[in-house]
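Colleague: Provided below are the primary sequence and the corresponding predicted coordinates.
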Amino acid sequence: MIALPAPGELLHFSEDPSIVAFVPHVAATAQQPEAYVWAVDALNSPCYWFPRQCPRVCSWDPAGSGPRVHAVEQRWLPTIRSTTLWSYRFAADDFEPFGERPHAYVATHPVEPLGPPDRVGDLVAPHEQHGIELRVLAELEPSFTQVRERGLEFSGIRIGNAGIGPDGPFPTRR
């Protein structure tokens, strides 16, 4: 089972198991010019149980009364099943909440993990183990629209990759 961060810890997920120190940088997908090291808490960690480039919509009821749901496109399922992911643990004291409604935490100085990374196994199984419904859909956009319309808390990650498979664009439908 994928461990969530312990109290006082945050996690960073990566496909690279060899990182010994994290140095702030401006990510290629960044919407801000500042250099950061990114990490997530227990609420947001499950949103990162996917290959980095995989588009997904993660949603949950802010009152906690409904199920948490993660949606991905069918074309990404083989990549989800074959990707090896690593989780790095950090002391939360090294990070600050990012944004008014924090969905992540950032450090503006180099940080070292608390130990070697943990190998994350099957990326589908932890959803079931943590009671998260994993929906595999033909297209992601209708689900994303529905989540926004229902007023759920959500995280849409790599949505720009929706409709594009792990090996590049698909032919236009006829």
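Modeller: Sure, I can see it.

Colleague: Could you use CA atoms for every contact and neighbour count after this?
Modeller: Fine.

Colleague: For stretch 131-149, measure first residue to last.
Modeller: From its first residue to its last, stretch 131-149 covers 23 Å (Cα to Cα, to the nearest Å).

Colleague: in this protein, which spans are strands?
Modeller: Secondary structure of the chain (DSSP state E): strands at 9-14, 37-39, 56-60, 68-73, 85-91, 96-98, 104-107, 118-120, 132-137, 153-157, 164-165, 168-169.

Colleague: Give me the residue at the spatial middle of this structure.
Modeller: When Cα atoms, centre = their mean is applied to the chain, the residue found nearest the centroid is Y48 (2.2 Å).

Colleague: picking that back up, out of the strands of the chain, which comes closest to T79?
Modeller: Distance to T79, taken as Cα to Cα, is lowest for strand 164-165 among those, at 9.3 Å.

Colleague: Tell me which other helices or strands that closest one touches.
Modeller: Counting contacts by 3 or more Cα pairs under 8 Å, 6 or more residues apart in numbering; DSSP states H and E, strand 164-165 packs against no other helix or strand.

Colleague: take the one below as the second:
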Amino acid sequence: MNLFHFSDEGSIDVFLPRVKENRKELPPVVWAIDEEHEFTFFFPRSCPRIVYTRSDEMSDEDRRAFFGATQANIVVTVETGWYERIKRSTVYRYRMPAETFELFDTIAGYYISPRTIVPLAVEPYGNLIDRLIARGVEVRFTPNLHPLREAILNSTLTDFGIHKFDNAARA
């Protein structure tokens, strides 16, 4: 299994366990993501975004509302104001030693480790939108994420992630 950590910084020699701002109930850990879900980090770190996946559990009404005429199984929606930043950004993908991590969240593909981690390799990732498209992810842009967030939270969708929402435009 391949695990990765994404960063806007390309020169990290060691990852120290830390308490994550939105997970203060957890002890200090290092985070990683599996290869299947890594696309959720093909964005500048502070970019607000919503990712959702088609599933059998959703109602027919929600399938029509969220997937409409698309054949894509995964949709990522970002605020329009981030388009140029995403287009110009390079993120860095650090390959992590998988044996030091344990599964934290199956749906999101998150893994954690309480140990200090020395990455095995790092590579720059540019052309982020092209990378998403190459994976069959539908990328949508909207002026404001708030209506989509509210719709998802009041739906039958079960496989979704709302990332860096504190950085979203005000409703």
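Modeller: Right, received. Where do you want to start? Given the structure is predicted, the values throughout are model-derived calculations rather than measurements.

Colleague: out of the strands of the first structure, nearest to P126 of the first structure?
Modeller: Counting by Cα to Cα, P126 of the first structure lies closest to strand 132-137 out of those; the figure is 8.1 Å.

Colleague: circling back to that earlier point, Throw the strands of the first structure into JSON lines and include distance to Q146 of the first structure and mean neighbour count, thanks.
Modeller: Below are the strands of the first structure laid out as JSON lines (distance: least, Cα to Cα, whole Å; neighbours: other Cα atoms under 10 Å):
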{"stretch": "strand 9-14", "distance to Q146 of the first structure": "28", "mean neighbour count": "24"}
{"stretch": "strand 37-39", "distance to Q146 of the first structure": "28", "mean neighbour count": "23"}
{"stretch": "strand 56-60", "distance to Q146 of the first structure": "10", "mean neighbour count": "24"}
{"stretch": "strand 68-73", "distance to Q146 of the first structure": "12", "mean neighbour count": "21"}
{"stretch": "strand 85-91", "distance to Q146 of the first structure": "29", "mean neighbour count": "22"}
{"stretch": "strand 96-98", "distance to Q146 of the first structure": "26", "mean neighbour count": "15"}
{"stretch": "strand 104-107", "distance to Q146 of the first structure": "24", "mean neighbour count": "20"}
{"stretch": "strand 118-120", "distance to Q146 of the first structure": "30", "mean neighbour count": "17"}
{"stretch": "strand 132-137", "distance to Q146 of the first structure": "13", "mean neighbour count": "17"}
{"stretch": "strand 153-157", "distance to Q146 of the first structure": "11", "mean neighbour count": "17"}
{"stretch": "strand 164-165", "distance to Q146 of the first structure": "20", "mean neighbour count": "18"}
{"stretch": "strand 168-169", "distance to Q146 of the first structure": "24", "mean neighbour count": "10"}
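
Colleague: start and end residues in the second structure for stretch 11-26 of the first structure, please.
Modeller: Using TM-score structural alignment, the residues of the second structure aligned to stretch 11-26 of the first structure are 4-19.

Colleague: Please apply the same query to stretch 72-82 of the first structure.
Modeller: With TM-score structural alignment as the criterion, stretch 72-82 of the first structure aligns to 78-88.

Colleague: So which bits of that stretch are buried?
Modeller: By neighbour count with 16 or more other Cα atoms under 10 Å, stretch 78-88 of the second structure contains the buried residues 78-79, 82, 86.

Colleague: Quick check: the farthest pair among these?
Modeller: Checking the buried residues of stretch 78-88 of the second structure with Cα to Cα, the most distant pair is E79 and I86, at 10.6 Å.
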